[in-house]
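Enquirer: heads up, no residue letters with this:
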């Protein structure tokens, strides 16, 4: 069997042109490409944590990356409890970090 060489311009499976996406996280502009998740864009921008735990206020960001753990919760365009690892970014998305305090114990 011999190798079949294709010129790069003739390769039918080459990647298509991608469109840029711009989102904001707590007012800071971040750029990515169409198809990336919010977590992907945020991580690529150098931000490792964007949420704090309710009990100790410890920083959280992407942990499992598959929507199981809830560590990457954010508010997107006013919608709470969005998993940043599961939501594909849309140009113009306004993302806010989410921190929920524990409810007060009733006496």
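Expert: Done, it's in. Quick caveat, the model's predicted, so the values are computed rather than measured.
Enquirer: From here on, just use CA atoms for contacts and neighbour counts.
Expert: OK.
Enquirer: Residue 45 against residue 28, yeah?
Expert: No: using C-alpha atoms under 8 Å, residue 45 is not in contact with residue 28; the gap is 10.2 Å.
Enquirer: Take this one as well and set it beside the first:
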């Protein structure tokens, strides 16, 4: 479904997506890392539990909400990758007080 463009920069930044280390191009977003990792979903909606993947890639739809480096409700499409970044699925609504 998703694959890097043939003219994309080489994948050189190691990030951890759901426990698996993958290499992504410098300057890519955490959402792009999720797509490159081949996950079937990055979050579940709070009400119905419907699976969601990044959609708009520009911060409008909120379908890319993820836990990034332990912080829930991050818009993965708006966060550039950094070496060692940890990206995890978000299940439902965030914990209160988080």
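Expert: Looks like it came in fine. Computed from a predicted model, the values in this text were never measured in an experiment.
Enquirer: Need the TM-score between these chains.
Expert: Overlay of the two chains. TM-score (TM-score structural alignment, normalised by the length of the second structure): 0.76; 88 aligned residues with a C-alpha RMSD of 2.3 Å.
Enquirer: What's residue 70 of the first structure aligned with over in the second structure?
Expert: Residue pairing (TM-score structural alignment): residue 70 of the first structure is matched to residue 62 of the second structure.
Enquirer: excluding its backbone neighbours, what's nearest that match?
Expert: Nearest non-adjacent residue to residue 62 of the second structure, counting by C-alpha to C-alpha, 6 or more residues apart in numbering: residue 75, 6.4 Å away.
Enquirer: Repeat that for residue 33 of the first structure.
Expert: Residue 33 of the first structure sits nearest to residue 20 (C-alpha to C-alpha, 6+ apart), 4.5 Å away.
Enquirer: Could I get the contacting residues of the one you found?
Expert: If you count contacts by C-alpha atoms under 8 Å, 6 or more residues apart in numbering, residue 20 of the first structure has them with 31-34, 91.
Enquirer: Scan these and report the most crowded one.
Expert: Neighbour counts for the contacts of residue 20 of the first structure, by other C-alpha atoms under 10 Å, peak at residue 32, which reaches 22 neighbours.
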